[in-house]
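Asker: Here you go, sequence then predicted model.
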Amino acid sequence: MRTEGHLRKAISQPLFRRLLAVRLTSQASDGLFQASLALSVFFNPDIQADPLSYAVAFTILVGPYSLLGPYVGVVLDRFSRRNLTIAANLTRAALTLMVVMVLPIGFEWFWVVCAMGVLALNRFVLAGLTAAQPHVVAEPELVTANSAASTLGAVAFGLGIASAGAAQLFHSGLSYAFLAFLAAIGYAVSAAVASRSFRPAALGPEGGERPSSGIWQGVRDTTRGLIEGLRYLRHAAKPGWVMVLQGVHRMLYGIVFIVAIVLFFGFFHNPNLHPNGEDSLRWLLILAVLGNLGVALAALTTPRATRWFGPRQWVLGLALTCSIMAAALAGTMLPAMFAIAVIFINIASQGIKITVDTSIQTEVADSYRGRVFSLNDTIYNVGYLGGLFLGALFVPGDGYTPRTLAGVALAYLITVVGYGYASRNAPPYDTHHEHHSKAL
């Protein structure tokens, strides 16, 4: 089966292109906004950072929507995903403008609360767009559509971050507040594209599959719904096991991330030659570009690889690649090795994500899909946060800790063996199912 044919079919769908435009404008704005926050903290001379401080800072970035995740599914399964996307982006634009007004003043509580609101609403947008994907492309093209959408979204996010970093590195004179203002414009544009491109019911959920209970009853039943969702996944082992693998991967990814951040601001940083941290920022921009290259390569390889080798073998190979890269980092502890590793680890991370998204879309009923996607997002982000704080416990102030990276390599290897055994009769999805769908 030719992947190129699937990509052409997906791109030829006007609704898919419009949904992609909503995603790209939103995620590029996310990159600008989050970079403006991070730079204002990490390059603030009044803040003395350590591994725990970095973990706390990133918790502010991803913590709110991680905890909000389960409630997102309750809403996405009851109300128009198109309308929710519009409302979330318009609210984010308004909150970002509030951040713009207080950002020059300093790191104040109001600034933090508004920022957490912007980031929390990100869950409604991304989870809603992913759950809506089956409504804009045919099932045989889902894996390729997921690859294109999530990968291009990640690239747009990375470009937003890189643009903000380049503005800082080249002393453009653009303030962090102005970068946040550009993000607010992007959120408003994303809302406008969604409003003009789709009817209220076009992105689901379908009327006959919406839960009959009201929103407040849904909120009260969220905990019970999560338990039911977990029970659902017990009987749907295909998406369940690969979601577990992705959660473990994200935890280990978080550990490697905190090691890299502390290393480049600590052990690899030369304060005598670069008192303002230009060397650290330069390396982090290089890693960001290479990380986006890895994401793009995942988009090219994952659709073909899952059809050639099968999705189960593909994610096993990706997790094994992470183990090899972590071992190489532990053995060298050199910036160049991090530059190489970030490519392969991001190929693995994005490839696993594409496979998980496709598994949920093809193996989970639409009436549960929003909740399962939200549960998956929570596992995805909480795993990452856990990795950040776990890494902060073992990473010294300068970040030089080859033993920690060796432990990560071993943990990835154990994960490969464990998932390989648990999923021996439950691959993420049936690759023959799309052949059957084509014949119908």
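Answerer: Cool, the structure landed.
Asker: switch to C-alpha atoms for all contacts and neighbour counts from now on
Answerer: Fine.
Asker: Compute the number of surrounding residues for R199.
Answerer: For R199, the neighbour count with other CA atoms under 10 Å is 12.
Asker: for it, what are its contacts?
Answerer: By CA atoms under 8 Å, 6 or more residues apart in numbering, the contact set of R199 is R82.
Asker: mind checking which helix or strand it is in?
Answerer: According to DSSP states H and E, R199 maps onto no helix or strand at all.
Asker: For it, give its distance to A87.
Answerer: Between R199 and A87 the distance, using CA to CA, to the nearest Å, works out to 14 Å.
Asker: mind checking how far E141 is from D30?
Answerer: According to CA to CA, E141 stands 27 Å off from D30.
Asker: out of the two, which sits in the busier spot?
Answerer: Neighbours around E141 and D30, counted as other CA under 10 Å, are more numerous at D30. The numbers are 26 against 22.
Asker: pretty sure G165 contacts F33?
Answerer: No - under the criterion of CA atoms under 8 Å, G165 is not in contact with F33, lying 11.5 Å apart.
Asker: ok, structure two:
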Amino acid sequence: MPVVRDLRVLLRLRDFRNLLAVRLLSQAADGVYQVALATYVIFSPEKQTSPAAIASAMAVLLLPYSAIGPFAGVLLDRWRRRQVFLYGNLLRAFLACVTGMLIVAQVPDWLFYASALSVTAVNRFVLSGLAASLPHVVGPDQLVTANALSPTAGTLAAVAGGGLAFLVRLLASDSNALVVLLGAGLYLFAALVSLQLAIGLLGPDHPAGRTHPSVVEGVALTVRGMAEGLRHLASRREAARALVAMTMMRFCYGALFVMLLMLCRYAWSDNESDGLALLGIAVGASGAGFFAAAVVTPWLVGRLGPLGWITACSAGAA
């Protein structure tokens, strides 16, 4: 199988293995933390979940990707990426512990959301740094494969972390704080694994004589780059259609997931534990889908073409 063969070749590279281990641990911790957030907001017996509460939880999870993501590179170009992984994961471990204490203390919701948002905001820098570091640990002819396999493996790790969180939550009643502390432990482990990477290995690279723009200039360049990217897409209809299709599918997935949360909480179960078990089954099925997609997509894209496979997936989802 080509995917397995490519992964076997990449895993022979020590620095790639270490970078992948940082990604897997970091995203497994993300999965644990996200499940802890969802179960605390939606499945805690003392809370009567409203659509506004679910919207707040989704905003905490997604806002950093939309607001911070495009500009993360401005700061990453100034920091050693190995240090971003080390201190970013240490900071997330600390903030996750703070979140656990806030859960136990029953503080106002806005304070809990502020703490959770801080954790997910740091996550954006770590994930961007992981993507930017790949060219430093694989050869140019291996970069496309590494860029395809690493995020997929990270997604599967996040699903596995979520499954572990569901298991802990079901085995130990009223254990939201314990699940958050489990995520903190994984963040700490990811920080320790990052020490296996040399400080200067992952960049950023600054050619001699090149003047580095200020942060304000970097933000302005990013905004101009995004505008140029949109103009570029306007003249590349096939790429634009693929991105629109992906955006719409993610939007529909999010809407269906929110509906699933409410059904598991109020319609398909008589108590919070049963609802959480149903949601765990749904998340497990989603993880199986991610894994199946990673295996069959390269083969089917070769036969149906990118747009053909996107169309088939959209039709199947509908």
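Answerer: Perfect, thanks for sending it. This one's a predicted model, so the numbers in the text were calculated from it and none came from an experiment.
Asker: care to give me the TM-score?
Answerer: Aligned and superposed, the two chains score 0.87 in TM-score terms (TM-score structural alignment, normalised by the length of structure 2); 316 aligned residues with a CA RMSD of 2.7 Å.
Asker: What is the equivalent residue in structure 1 for A317 of structure 2?
Answerer: In structure 1, the position corresponding to A317 of structure 2 is occupied by C322, as judged by TM-score structural alignment.
Asker: where's its match, which helix or strand?
Answerer: Taking DSSP H and E as the criterion, C322 of structure 1 maps to helix 311-332.
Asker: buried stuff in that helix?
Answerer: Neighbour-count burial for helix 311-332 of structure 1, counted by 16 or more other CA atoms under 10 Å, picks out 311-312, 314-316, 318-330.
Asker: Please give the number of neighbouring residues around Y421 of structure 1.
Answerer: Using other CA under 10 Å, Y421 of structure 1 has 11 other residues around it.
Asker: Now check structure 2 for the residue matching it.
Answerer: When structure 2 is aligned by TM-score structural alignment, no residue sits opposite Y421 of structure 1.
Asker: now the helix or strand that contains Y421 of structure 1 against helix 311-332, angle please.
Answerer: Secondary-structure assignment from DSSP H and E places Y421 of structure 1 in helix 402-422. Compare the direction of helix 402-422 of structure 1 with that of helix 311-332 by axes from the mean of the first three to the mean of the last three CA atoms, to 10 degrees and you get 160 degrees.
Asker: now for helix 402-422 of structure 1, which elements pack on it?
Answerer: Packed against helix 402-422 of structure 1, as judged by 3 or more CA pairs under 8 Å, 6 or more residues apart in numbering; DSSP states H and E, are the following elements: helix 237-265, helix 311-332.
Asker: out of the ones you listed, nearest to V56 of structure 1?
Answerer: helix 237-265 (11.0 Å; CA to CA).
Asker: For whichever helix or strand comes after the closest one, name the packing helices and strands.
Answerer: The first helix or strand that comes after helix 237-265 of structure 1 along the chain, using DSSP H and E, is helix 278-308. Of the remaining helices and strands, those touching helix 278-308 of structure 1 by 3+ CA pairs under 8 Å, 6+ apart are helix 142-169, helix 237-265, helix 311-332, helix 335-363.
Asker: and these as CSV, adding distance to L375 of structure 1?
Answerer: Formatted as CSV, these follow (distance: least, CA to CA, whole Å):
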stretch, distance to L375 of structure 1
helix 142-169, 18
helix 237-265, 10
helix 311-332, 20
helix 335-363, 11
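Asker: For L290 of structure 1, which of those is the nearest?
Answerer: If you check each of those against L290 of structure 1 by CA to CA, helix 335-363 wins as the nearest, at 5.6 Å.
Asker: which other helices and strands contact the following helix or strand past the closest one?
Answerer: Next in sequence after helix 335-363 of structure 1, counting helices and strands by DSSP H and E, comes helix 366-394. Helix 366-394 of structure 1 sits against helix 51-76, helix 109-132, helix 222-235, helix 237-265, helix 335-363, with contacts defined as 3+ CA pairs under 8 Å, 6+ apart.
Asker: Excluding covalently adjacent residues, which one is nearest to P335 of structure 1?
Answerer: Sequence neighbours aside, F268 is the residue nearest to P335 of structure 1 in space, at 7.6 Å (criterion: CA to CA, 6 or more residues apart in numbering).
Asker: Looking for the alignment partner of the one you found in structure 2.
Answerer: The criterion is TM-score structural alignment: under it, F268 of structure 1 has W268 as its aligned partner in structure 2.
Asker: That match touches G275, doesn't it?
Answerer: Yes - in this structure, W268 of structure 2 is within contact of G275 by CA under 8 Å, at 6.9 Å.
Asker: one step back: what's the helix holding C322 of structure 1 packed up against?
Answerer: For helix 311-332 of structure 1, the helices and strands in contact under the criterion 3+ CA pairs under 8 Å, 6+ apart are helix 278-308, helix 335-363, helix 402-422.
Asker: got those helices as a markdown table, with distance to L263 of structure 1 columns?
Answerer: Compiled in a markdown table, these are given as follows (distance: least, CA to CA, whole Å):
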| stretch | distance to L263 of structure 1 |
| --- | --- |
| helix 278-308 | 9 |
| helix 335-363 | 9 |
| helix 402-422 | 11 |
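Asker: And these: which comes nearest A115 of structure 1?
Answerer: Distances from A115 of structure 1 to each of those were compared by CA to CA, and the smallest falls on helix 278-308, at 22.3 Å.
Asker: That closest one vs structure 2, average distance?
Answerer: For helix 278-308 of structure 1, the mean distance to aligned residues of structure 2 following superposition is 1.7 Å (mean CA distance after the TM-score superposition for structure 1).
Asker: Now for A330 of structure 1: which residues touch it?
Answerer: With contacts defined as CA under 8 Å, 6+ apart, the neighbours of A330 of structure 1 are T401, P402, R403, T404, L405, A406.
Asker: Just among those residues, which is most surrounded?
Answerer: Compared across the contacts of A330 of structure 1, L405 has the highest neighbour count, 26 neighbours, by other CA under 10 Å.
Asker: excluding its backbone neighbours, what's nearest that residue?
Answerer: Spatial nearest neighbour of L405 of structure 1, excluding adjacent residues (CA to CA, 6+ apart): A330 at 5.2 Å.
Asker: re the thing from before, put together TSV for the helices and strands packed on helix 402-422 of structure 1, with distance to G69 of structure 1 on each row.
Answerer: Compiled in TSV, these are given as follows (distance: least, CA to CA, whole Å):
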stretch	distance to G69 of structure 1
helix 237-265	14
helix 311-332	24
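Asker: what's the closest of those helices to R2 of structure 1?
Answerer: helix 311-332 (15.9 Å).
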